[in-house]
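*Asks:* A predicted structure for the sequence below; I have some questions about it.
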Amino acid sequence: MDKQIRQRVSLFNPIHFLALGFGSGLAPKAPGTFGTIAALPLVVLLSLYSSLSVYLLITILASIVGIWICGKTADDMQVHDDSSIVWDEVAGMLITMFAVPLSWQSLLLGFVLFRVFDILKPWPISYLDKHVHGGFGIMIDDVLAGLFACLVLHLGFYFFSS
């Protein structure tokens, strides 16, 4: 993020703090990866200490409110989808791990799958990434990447667990 853009956001602003993934989006390299890593403690806490319905509710809220959080921060930055905005990765990782049995192996596999889908952007993710703008545009590609990764995880558990 260049200096002019950095001056338009503040980690003391709760909207910016969330959009920047609790500050992880300010990493000088691979901010999306760091945003995904920042989501892992939230995934673990929700998986261990909440019901599936609470996990789902928080994931839906994170995704819907994320449209506004990311859109507002992008407007404040005056940049459509700056790489430092990583709340979409947080929501995407929550989606990825929905109803997945929690272990370090499933977290690692979920992390890798989500990052692969987020980076490679297979169709229709790539189409939406290029053609949908605003907060919804920032969020939708990561929501779909999370859904794809979640589906692959569940299929893997179905076919490969004994």
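*Replies:* Cool, got the structure.

*Asks:* hey, let's count contacts and neighbours off CA atoms from now on
*Replies:* Noted.

*Asks:* so who does the spatially most central residue of the chain touch?
*Replies:* Per CA atoms, centre = their mean, the C-alpha nearest to the average position across the chain is that of Glu89, at 1.7 Å. Shown in contact with Glu89 (CA atoms under 8 Å, 6 or more residues apart in numbering): 32, 35-36, 39, 142.

*Asks:* Second structure follows, compare the two:
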Amino acid sequence: MGLDLGIFALTTAVVSLLGIFAAQRMVKLNGVEDPRWIVIDETAGMLVSLTPLLLGLPIKPISLLAAFILFRIFDILKPFPVGWADRKIHGGLGIVLDDLFAGVYSAVILYFCRGLL
């Protein structure tokens, strides 16, 4: 099963932009800075964390589980710049950007560990 890089990148960009819009709208409507019931930001971050699937990471349950666990670790621990985006960039962009950064950390680790999975 081959994944097309262009389609994957476009999907990730669309989900990210929709996430920014949805999160910003919820912030304005509800006055809540990071509405926890909006999860499209996590979806965008997970898509980024799955990027190594396009670069040779085998598509199997262990790879998907590793991507999810790593993404959640970085999303919870919030190392720089994840935490910085979460604290300093407000509104929809900040809500989504911290998850995109967490996805990048996850993707980098998965890529370099691809021979182990």
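*Replies:* Sure, I can see it. What you are looking at is a predicted structure, and each value in this text was computed from that prediction instead of being measured.

*Asks:* if we can go back for a sec, which residue lines up with the residue nearest to the centre of the first structure in the second structure?
*Replies:* In the second structure, Glu89 of the first structure lines up with Glu42, judged by TM-score structural alignment.

*Asks:* which SSE is its match in?
*Replies:* helix 40-49 (DSSP states H and E).

*Asks:* ok, average deviation of the next helix or strand after that helix from the first structure?
*Replies:* Going down the chain from helix 40-49 of the second structure, the next helix or strand is helix 61-77, by DSSP H and E. Superposed on the first structure, helix 61-77 of the second structure shows a mean distance of 0.3 Å to its aligned residues (mean CA distance after the TM-score superposition for the first structure).

*Asks:* Please say which position in the first structure Ala23 of the second structure maps to.
*Replies:* The alignment partner of Ala23 of the second structure in the first structure, by TM-score structural alignment, is Cys70.

*Asks:* Is it correct that that match is in contact with His133?
*Replies:* No - between Cys70 of the first structure and His133 there is no contact under CA atoms under 8 Å: 11.0 Å.

*Asks:* For these two, work out which one has more neighbours and name it.
*Replies:* Set Cys70 of the first structure next to His133 and count neighbours by other CA atoms under 10 Å: Cys70 wins out with 29 against 15.

*Asks:* now for whichever strand or helix holds that one, which elements pack on it?
*Replies:* In the assignment (DSSP H and E), Cys70 of the first structure maps to helix 52-77. Judged by 3 or more CA pairs under 8 Å, 6 or more residues apart in numbering; DSSP states H and E, the packing partners of helix 52-77 of the first structure are helix 14-19, helix 31-49, helix 87-96, helix 134-160.

*Asks:* hmm, try it at 7 Å
*Replies:* The helices and strands touching helix 52-77 of the first structure, judged by 3 or more CA pairs under 7 Å, 6 or more residues apart in numbering; DSSP states H and E, are helix 14-19, helix 87-96, helix 134-160.

*Asks:* Mind putting those into TSV with distance to Leu48 of the first structure?
*Replies:* Output for these, formatted as TSV (distance: least, CA to CA, whole Å):
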stretch	distance to Leu48 of the first structure
helix 14-19	22
helix 87-96	13
helix 134-160	18
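
*Asks:* Of those helices, which stretch is the most buried?
*Replies:* helix 87-96 (a mean of 31; mean count of other CA atoms under 10 Å).

*Asks:* Would you mind getting the average deviation of that helix from the second structure?
*Replies:* Helix 87-96 of the first structure: mean distance to aligned residues in the second structure after superposition is 0.6 Å, counting by mean CA distance after the TM-score superposition for the first structure.

*Asks:* mind listing what the closest residue to Ser16 of the second structure other than its chain neighbours touches?
*Replies:* Sequence neighbours aside, Ala44 is the residue nearest to Ser16 of the second structure in space, at 5.3 Å (criterion: CA to CA, 6 or more residues apart in numbering). By CA atoms under 7 Å, 6 or more residues apart in numbering, Ala44 of the second structure lies in contact with 12, 15-16, 100.
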